[in-house]
Structures are given as C-alpha cells and as structure tokens.
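Engineer: My questions concern the predicted model and sequence given below.
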Amino acid sequence: MPITFTERELGVSKMSGSNIREAMFKVAEWGIRGRLDRARGVVR
C-alpha cells in the first residue's frame, strides 16, 4: 500500500544527483561483493 503525503504536493528532493548515484553504486557494490564472497565461501 503506497504512502501518500498530503502536505507536499510539489517540491524538490533534498538529495542531490551525486548522493543518489553514490547510493545506487554502493547498493550494487554490496550485492556484487556478497555474491563474490559466497562464491569464495567467505563468512562474515
């Protein structure tokens, strides 16, 4: 069920494009690292 914020109809994100890019790359990095670790048998 989506959340609707009625107080804010129009506005600008507080996150910059570079913050969004960094977050996307970090999530991808974690996923790749996790798969590589599992393939190598690394336990954390």
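Structural biologist: That came in fine, so what should we check first?
Engineer: all contacts plus neighbour counts: C-alpha atoms, from now on.
Structural biologist: Fine.
Engineer: can you tell me how far R40 sits from R33?
Structural biologist: 10 Å (CA to CA, to the nearest Å).
Engineer: Neighbour count for these two, which is higher?
Structural biologist: R33 (12 against 9; other CA atoms under 10 Å).
Engineer: ok, second structure coming up, stack it against the first:
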Amino acid sequence: MNGALGNPRALAALAAAGSAATLLAALGFQFIGGLAPCEMCLWQRWPH
C-alpha cells in the first residue's frame, strides 16, 4: 500500500476526522436545523 492508506497515523486521523464530521453534522441538524434527535441517536453520540 502506498500513500496515506499505508500510514497508520493517516488512517487514525482519517477515522477521527470522520467521527468528528458525523458528530458535528448531527449537532448541526439538532441545533441549527431544529430537529429533535431520537433516543438511539443520543446513545450513539457517546462513542464519538
């Protein structure tokens, strides 16, 4: 593997960025969009 996919640090950074983007999108939908999260959505935020 060449490039970023062969680098463990790059993969960890990519996973962290994906997790942060998912959480920020959920919070944006909740606070900016006015959508109320379901109970499962609230539970799924803790691992992020």
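Structural biologist: Looks like it arrived, so ask away. What you see is a predicted model, and the numbers here were worked out from it, not measured in a lab.
Engineer: Quick check: the gap between the aligned partner of N7 of structure 2 in structure 1 and G34 of structure 1.
Structural biologist: For N7 of structure 2, the aligned residue in structure 1 is S16 (criterion: TM-score structural alignment). Counting by CA to CA, the gap from S16 of structure 1 to G34 of structure 1 is 27 Å.
Engineer: And G41 of structure 1, by the same measure?
Structural biologist: 10 Å.
Engineer: Between the two, which is the more surrounded one?
Structural biologist: Using other CA under 10 Å as the criterion, G41 of structure 1 and G34 rank with G34 on top: 15 against 9.
Engineer: so what's the aligned residue in structure 2 for that one up against?
Structural biologist: Taking TM-score structural alignment, G34 of structure 1 has A25 as its aligned residue in structure 2. The contact partners of A25 of structure 2, taken as CA atoms under 8 Å, 6 or more residues apart in numbering, number zero.
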